[in-house]
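Asker: one predicted model, sequence on top.
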Amino acid sequence: MKKIICSMLLGLMTTMSWASEKVWCVFDPLSTQGDISRRLHDIRLHAQNSQVQLKFKTFKNENEAIHAFDQKECSGLVASNFNTYRYNQFMGSTSGIGLIPNNRTARVFLQLFTNPNVEKRMIGSEYEVVGMIPVGTVYMIMNTQKIQKVSQLKNKTIGILVDNPPQLALAQSVGAKPVYVDFANAIDLFKQKKIDILGAPAYGVLPYNLKKEFGEATQVVNFPLAYFAVNIVIRPQGYPAGFGQNIRTWFVKNSHVLAAQAIQWENQLPAYYWADISAYEKQGYDALVMRIRNRFVASGYYDAYFVELIKRLRCLDEPKYIECRR
């Protein structure tokens, strides 16, 4: 009888431990009023199905959020796909140059989150990725004269992230001058004309009047360089079995809503900011980005399975893309 009672008490204590608060360190440049934080509240409600109560510790500076997670102040991290590469190569590769080309492909990728071949690559012994919030395609934002050719990028200063070898290689391949930036100072450096070109999603510049605050020559080149998303990483040891799959199921069910939000952000950027390039020059950009990307696939920097998966998804959406032609 004592064994039965002890077993019941142990089970109750275990259930109560799962129901206790789990803290996630969240990077949201707009703090708790930002769209990322609002989306996380929906996830928090869904997490209660697993008897997990989520609490968010929000940071406007991404490096501070990552540091707090690394110091185990939080059991979860919500940060950019560029800077969560260290925790999961497969999901970190979502930020790869020339890979996810648009929000449509990102939506289809989200729909595969419970596919066994995809899901097993999101789970590691120490870290597990439970979701990805799409933010949008990364474009070249310029405050210099109109650039219509790859050759015109020579000697221009381009903002790149620290510890991102593909971005450095891409800048060097066109003869540009790389300047290291992070999400905390990139916009200020661009406004101060310390960099000519900044890679960013439309969401990142929506709060600004580009021509008034950055200069009359400011334009957004309508060519995808990479994809910006927010990955959710946890230490699975602190969560009940099946928690990660439960959250990934939420992302599958809400993939259309999440992608539609990213599309809406891009559509909010006024048409007069966009600059199109010719089909001929676009082929040149595509070939250049493809060469750099493939170099880092061969070196093992980008996850090979992810690259092949996205290539298949892209060819379904964009059969005329350079790697899809027969």
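Answerer: Nice, I can see it.

Asker: contacts, neighbours, all on C-alpha from now
Answerer: OK.

Asker: counting contacts, what elements does the longest helix that the chain contains pack onto?
Answerer: The longest helix of the chain (DSSP state H) is helix 279-298. With contacts taken as 3 or more Cα pairs under 8 Å, 6 or more residues apart in numbering; DSSP states H and E, helix 279-298 sits against helix 165-173.

Asker: so what does the helix it packs on touch, helix or strand wise?
Answerer: For helix 165-173, the packing partners by 3+ Cα pairs under 8 Å, 6+ apart come out as strand 157-161, strand 177-181, helix 279-298.

Asker: one more to weigh against that first structure:
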Amino acid sequence: MNIIKIALFSLSSAFAIEAFAETKTLCVFDPLGAAGDSYNILKDYAINMKATGIDFDVKPYTDESVAMADFLSKKCDVVAAHDLRIRQYNKFSGTVSALGAVPSYKELNTVLKTLSRKKAAKYLDGDKFSIIGIFPIGAGYLFVNNSELDTVEELAGKRIATLNYQKDAIHMVNYIKSTVIPSDITNFGGKFNNGSVDICYSPAFAFNAYELYHGLKDNGGIIRYPLAQLTIQLLTNTDTFDAATRQKSREIMFSMNEQAMNIVMKHEKSIDEKYWVDLQQSDIDKYQEMFRQNRLELKEKEIYDPTLLTLMRKIRCKNNAKAPECTRADKE
């Protein structure tokens, strides 16, 4: 076969794939809309998915609740939203963001790699809804208006902007005897910036996206300790795609993990070092035990999935076998 024939064959094959591609709508929440990182990652994902015969029409949403409503009313075949919002549709995948469960990006990579494998499909494919992809948007950090608020004890009595649908965060804020200020993704930044709350929590991208430097002012800081690993997850009705396509989607999404993490690190490195507050090891130990106690309680309340909690504990203990939790009688 000469070069011309090869070129013609390749071109005809591309046209054939395009001709038989099935068009689906992917609705993406991104606070910056079509200019945002999540939207652009998912544009790349859509290109990669064409090889499976799926041609996605990718639509940006700046209001997550509207994106979810459109998905539930079947205006979207797939919705991309924060795992905190999607947890009610799949408790297993929603447990990725369990408080303090994944303390490093190395461990997060292991978790997401495990969930992209075929063995995990039975936990991600539900009778009604399925998760067909997960990618990281960064660790959630405490943004405080006073950088001296860096211990568990000092958080007591402080006003914390808390997502009104995030049951685990509400539980934790009550646990440390702080004050829950009900908020959502559209207004938590404004509340922090105008002084209505003392503390909020978010990945590093919010520093610029929500202009949280206004709330930090001269005395504030960002506690360099991950509260949780936040992700964007792709939710679909299980009958929208066959099992093979759902699994291929998860694999394609994980293949883009490095791309997503490069963006996360770019945002973290872009923040002036003067804002970051490092904890003493003794304070880290207190945070870790507090989070562990919260996870155990939230498992009993059926907010967290016990299977994924155990998997994440094994990953933590493989990375740090000497950690006290690894030999506790009440380990996850």
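Answerer: Here it is on my side, so go on. On a predicted model such as this, the values are computed, not experimentally measured, just so you know.

Asker: TM-score of the superposed pair?
Answerer: Put the two chains on top of each other and the TM-score (TM-score structural alignment, normalised by the length of structure 1) is 0.89; 312 aligned residues with a Cα RMSD of 2.1 Å.

Asker: on that earlier part again, read off where the helix or strand following the longest helix of structure 1 ends up in structure 2.
Answerer: Helices and strands here follow DSSP states H and E; after helix 279-298 of structure 1, the next one along the chain is helix 304-317. Counting by TM-score structural alignment, helix 304-317 of structure 1 lines up with residues 306-319 of structure 2.

Asker: so what's the alignment partner in structure 1 of residue 284 of structure 2 up against?
Answerer: By TM-score structural alignment, residue 284 of structure 2 lines up with residue 282 in structure 1. When contacts are counted by Cα atoms under 8 Å, 6 or more residues apart in numbering, residue 282 of structure 1 touches residue 223.

Asker: ok, which stretches of the stretch 101-250 of structure 1 are helices?
Answerer: Secondary structure of the stretch 101-250 of structure 1 by DSSP state H, counting those that start in this stretch: the helices cover 103-110, 116-119, 165-173, 186-191, 202-205, 210-214, 243-253.

Asker: want to throw the ones you listed into TSV with mean neighbour count?
Answerer: Output for the helices of the stretch 101-250 of structure 1, formatted as TSV (neighbours: other Cα atoms under 10 Å):
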stretch	mean neighbour count
helix 103-110	22
helix 116-119	14
helix 165-173	18
helix 186-191	18
helix 202-205	18
helix 210-214	15
helix 243-253	19
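
Asker: turn these into TSV, including distance to residue 44 of structure 1.
Answerer: Formatted as TSV, the helices of the stretch 101-250 of structure 1 follow (distance: least, Cα to Cα, whole Å):
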stretch	distance to residue 44 of structure 1
helix 103-110	19
helix 116-119	21
helix 165-173	34
helix 186-191	31
helix 202-205	23
helix 210-214	35
helix 243-253	9
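
Asker: closest to residue 30 of structure 1 out of those?
Answerer: Using Cα to Cα as the measure, helix 202-205 is the one of these that comes nearest residue 30 of structure 1, at 10.1 Å.

Asker: and residue 118 of structure 1, what's its match in structure 2?
Answerer: Taking TM-score structural alignment, the alignment pairs residue 118 of structure 1 with residue 120 from structure 2.

Asker: give me the nearest residue to its match, chain neighbours excluded.
Answerer: residue 114 (7.2 Å; Cα to Cα, 6 or more residues apart in numbering).

Asker: ok, residue 82 of structure 1 next?
Answerer: Counting by Cα to Cα, 6+ apart, residue 82 of structure 1 lies nearest to residue 95, which is 5.5 Å off, once chain neighbours are set aside.

Asker: residue contacts, the counterpart of that neighbour in structure 2?
Answerer: Under the alignment (TM-score structural alignment), residue 95 of structure 1 pairs with residue 97 of structure 2. By Cα under 8 Å, 6+ apart, the residues touching residue 97 of structure 2 are 83-84, 228-231.
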